[in-house]
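**Student:** Sequence unavailable; structure follows:
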């Protein structure tokens, strides 16, 4: 049987097969150059001339950022949001967007907000050589009001990604000896939060970002290193391994409402992996969320609805041609696929607390072929495709809907090597995201309702 590593060498050497690595069908070309940025500092507030929606700059420091799109960023009461800044961790009061320092120090790695307390969880990695992921870490929580700090636990390696719905367990993942997708140079991490993912095609020319990342993902997928998903009991400190594999795992996350339900993904080339998985905190109930039915069908960037009743994810049937946000209702098994136009696709999607309003953070033409006008923050609202005779509807079959997109913020000047990672505010009135639209990375918010008058 051909090994993954042998297949990789063959794949890179065969130009006819190289597109199988990529999330885009665009031809090989030099890495994209950043769009020209307006001179001067980022404005504090403006009305987007193309959409009529108000945009504000939330962050006060160049180089600020947000949490990954599905990580909890708000207090349970919905009044405070946490963000990252070069000086440390910051708290944003949503009623007036005022920013204050929560904890100084770049060494304090903001992870997420707890579900039941007003505490932000962060990690401090031990000093040493090599990747931070391989070194021990101490996990702390800081109260956003009192600034009181408590130690939650310690791990020998890997990362902590989530706390469960009643904040009794932390969730983590570790891969022993895995090489990084690409060594992270300081400049790239500061700009984009990730490596450059540079790679050459069969002709010796640089690939664009999407294709280069595909090459590096294939390489990492081929490594076959031991990996674990584990829980850490906050009260006792007990570490329990719930899943072991030599596949590449990622995106481990507890349900926001079910203290024992976990979803995670099998990382790698999306057209090859059975990506989205569910498992219980005791290691039972391993199931797949989606089953591929056609070649080059891809699905991923999965997330829970805020009430925990649905799993939603990016689905393309096949890749780069037909675009959906697909959902599985966990209690019933009902499936809904919401169709969108290519230009409304996003690197990530998210959902409001109402359970029906979605948003897309857009993408450039290197990520989605033949989508030259996809650089927008957009609101996505579903419309059921109604037939004259609905009597034959069967919830055991997939229900098809379509999205109506409303563009909120122009992202034409954004370099999508930085993922916007958008999220709704708890009241659903704003979408928060990070952008380099004006040069330096800043956190912005666009108002969902258009400006009156």
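**Tutor:** Perfect, I can see it now. Just so it is clear, the model here is predicted, and its values are computed rather than measured.
**Student:** CA atoms for contacts and neighbours, from now on please.
**Tutor:** Noted.
**Student:** Identify the residues contacting residue 350.
**Tutor:** 69, 70, 303, 358, 359, 360, 422, 423, 424 (Cα atoms under 8 Å, 6 or more residues apart in numbering).
**Student:** how close does it sit to residue 229?
**Tutor:** 25 Å (Cα to Cα, to the nearest Å).
**Student:** try residue 311
**Tutor:** Taking Cα to Cα, one finds residue 311 at 20 Å from residue 229.
**Student:** residue ranges for the helices of the stretch 101-250 of the chain, please.
**Tutor:** Along the stretch 101-250 of the chain, the stretches classed as helices by DSSP state H, counting those that start in this stretch are 186-192, 209-221.
**Student:** Quick one: closest of those helices to residue 86.
**Tutor:** helix 186-192 (9.2 Å; Cα to Cα).
**Student:** rewinding a little: mean neighbour count, the helices of the stretch 101-250 of the chain: which tops it?
**Tutor:** Ranked by mean neighbour count, those are led by helix 209-221 with a mean of 24 (mean count of other Cα atoms under 10 Å).
**Student:** before we move on, back to that, look at residue 311 and residue 229 and report which has more neighbours.
**Tutor:** residue 229 (24 against 21; other Cα atoms under 10 Å).
**Student:** what about the closest residue to the more buried one other than its chain neighbours, neighbour count?
**Tutor:** Excluding its sequence neighbours, the residue lying closest to residue 229 (Cα to Cα, 6 or more residues apart in numbering) is residue 173, at 4.5 Å. Residues near residue 173, counting by other Cα under 10 Å, number 23.
**Student:** residues in contact with residue 173?
**Tutor:** Contact analysis of residue 173 by Cα under 8 Å, 6+ apart lists 158, 159, 160, 161, 227, 228, 229, 230, 249, 250, 252.
**Student:** Top of those residues by number of neighbours, please.
**Tutor:** residue 160 (27 neighbours).
**Student:** didn't that one look like it was pressed against residue 172?
**Tutor:** Yes - counting by Cα atoms under 8 Å, residue 172 is a contact partner of residue 160 at 4.2 Å.
**Student:** ok, the nearest residue to residue 170 once chain neighbours are set aside to residue 244 distance?
**Tutor:** Nearest residue to residue 170, sequence neighbours excluded (Cα to Cα, 6+ apart): residue 163, at 4.4 Å. Counting by Cα to Cα, the separation of residue 163 from residue 244 is 20 Å.
**Student:** try this one side by side with the last:
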């Protein structure tokens, strides 16, 4: 491809631990702040993306501590920080292949694979002029990377009103593609092409032929969650929405067949919020009450769900535990405060660890930028305070 990316001298260097430990004042849960550089903005991967390694003892973190956002990993036992990339441009859209020690991300106009052990990089795909890429995903068999690209428009970056910008971009109908690229190298395969704003691909962790992608826009104006069979190119709406419904923030559960999400019925000013699980083919749909529409949810299975809470009255991670006898979720429990204070503040993007014993979240509570926190989940949730509602 010419002008190949090369790692700089800081790739592989180690930095001293920055961690701080404390007990949450209200819940008593043990919290570890993994990053605390006062001049850096540090965040874990987006909540849909697996950031833990196979042994569950290191976590991928994005940080701009040297002026440009690069990829790091933090050893959860010692707190040691290792720099994984030293590239000439900021990285974005980072994910990890669950079956391989490989990270995937965008660096400028290139889709890149990083060997997390040797730190060698490989450019897999160069985006065409006039397009932007979104979060990529590695298929469950570790053979392909799937992503969405969409046309760059004159309206991009011109509005300070994020909601209005999203609506304007949706209405403009940017040309978009969902495509896959072999990890071993080779030409891309275009699976979906349309004049709709298509975005954010998530791959099933167990079914290599299945991914989701989203139709971007105000949630109440689109059928957001779409599934795609990479072998047949068949695509379908997973959770179609009626005129008074909205859903989004979709993610895969660990079984690779169930998709989680949240949303609301009614209007934004007086919503009936819920979170839900649905099979990829649209069957086995179940939904339960949520505290607000401004939040994120994550779960590995039905048994335990973590939610961000909301900046509108509940700036705390919440846990829902399934009650087999009652066949419903128990009242949510407060786990740890993150202090989320508004839509312009750092979003927690809370995510359960693979074995479900910890939650990672981002927070600006320790300073002006973001830092990464992990909170241990008690064996018995009964000792955590119950959350009984929120002001909206």
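**Tutor:** Sure, I can see it. Bear in mind that the values here come from a model prediction, so they are computed numbers and not experimental data.
**Student:** Any chance you could compute the TM-score here?
**Tutor:** Here the TM-score for the pair of chains, by TM-score structural alignment, normalised by the length of the second structure, is 0.81; 350 aligned residues with a Cα RMSD of 2.7 Å.
**Student:** re earlier: which of the contacts of residue 173 of the first structure still touch in the second structure?
**Tutor:** Shared with the second structure under both residues aligned by TM-score structural alignment, their matches' Cα atoms under 8 Å, the contacts from the contacts of residue 173 of the first structure are 159, 160, 161, 227, 228, 229, 230, 249, 250, 252.
**Student:** Run a quick neighbour tally on residue 182 of the second structure.
**Tutor:** Residue 182 of the second structure: 18 neighbours (other Cα under 10 Å).
**Student:** Correction: the previous question concerned residue 237 of the first structure.
**Tutor:** Neighbours of residue 237 of the first structure (other Cα under 10 Å): 15.
**Student:** I'd say it and residue 153 touch.
**Tutor:** Yes - in this structure residue 237 of the first structure lies within contact range of residue 153 using Cα under 8 Å: 6.2 Å.
**Student:** Report the contact partners of residue 223 of the second structure.
**Tutor:** Contacts of residue 223 of the second structure (Cα under 8 Å, 6+ apart): 215, 237, 239, 240, 241, 246, 247.
**Student:** Make a ChimeraX selection of the buried ones in these.
**Tutor:** The ChimeraX selection below is limited to those of the contacts of residue 223 of the second structure classed as buried (16 or more other Cα atoms under 10 Å):
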select :215,237,239,241,246,247
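**Student:** Out of the contacts of residue 223 of the second structure, which sit inside strands?
**Tutor:** Residues of those located in strands (DSSP state E): 215, 237, 246, 247.
**Student:** would you turn the residues you listed into CSV with distance to residue 155 of the second structure?
**Tutor:** Output for these, formatted as CSV (distance: Cα to Cα, whole Å):
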residue, distance to residue 155 of the second structure
215, 18
237, 28
246, 25
247, 25
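**Student:** roughly how far apart are the counterpart of residue 336 of the first structure in the second structure and residue 220 of the second structure?
**Tutor:** Using TM-score structural alignment as the criterion, the counterpart of residue 336 of the first structure in the second structure is residue 286. Distance, residue 286 of the second structure to residue 220 of the second structure, by Cα to Cα: 19 Å.
**Student:** Please identify which of these two sits among more neighbours.
**Tutor:** Between residue 286 of the second structure and residue 220, counted using other Cα under 10 Å, residue 220 has the larger neighbour count: 21 against 12.
**Student:** Tell me the buried residues in stretch 373-383 of the second structure?
**Tutor:** In stretch 373-383 of the second structure, counting by 16+ other Cα under 10 Å, buried: 373, 374, 375, 376, 377, 381.
**Student:** now do stretch 270-284 of the second structure
**Tutor:** 271, 272, 273, 274, 275, 276, 277, 278, 279, 280, 281, 282.
**Student:** Could you name the specific helix or strand carrying residue 5 of the first structure?
**Tutor:** Take DSSP states H and E as the rule and residue 5 of the first structure turns out to sit in helix 4-13.
**Student:** Can you tell me the residue that sits opposite residue 64 of the first structure in the second structure?
**Tutor:** So residue 64 of the first structure corresponds to residue 42, using TM-score structural alignment.
**Student:** excluding its backbone neighbours, what's nearest that match?
**Tutor:** Counting by Cα to Cα, 6+ apart, the residue nearest residue 42 of the second structure is residue 63, at 4.2 Å.
**Student:** show me what contacts the alignment partner in the second structure of residue 434 of the first structure?
**Tutor:** Counting by TM-score structural alignment, residue 434 of the first structure corresponds to residue 362 in the second structure. Contacts for residue 362 of the second structure (Cα under 8 Å, 6+ apart) come out as 43, 44, 338, 346, 347, 348, 349, 350, 370, 371, 372, 373.
**Student:** Quick one: average offset of the helix or strand hosting residue 362 of the second structure versus the first structure, please.
**Tutor:** Taking DSSP H and E as the criterion, residue 362 of the second structure maps to strand 358-363. Superposed on the first structure, strand 358-363 of the second structure shows a mean distance to its aligned partners of 1.0 Å (mean Cα distance after the TM-score superposition for the first structure).
**Student:** what about that strand, distance to the chain center?
**Tutor:** 12 Å (Cα atoms, centre = their mean, to the nearest Å).
**Student:** Cool, thanks, signing off.
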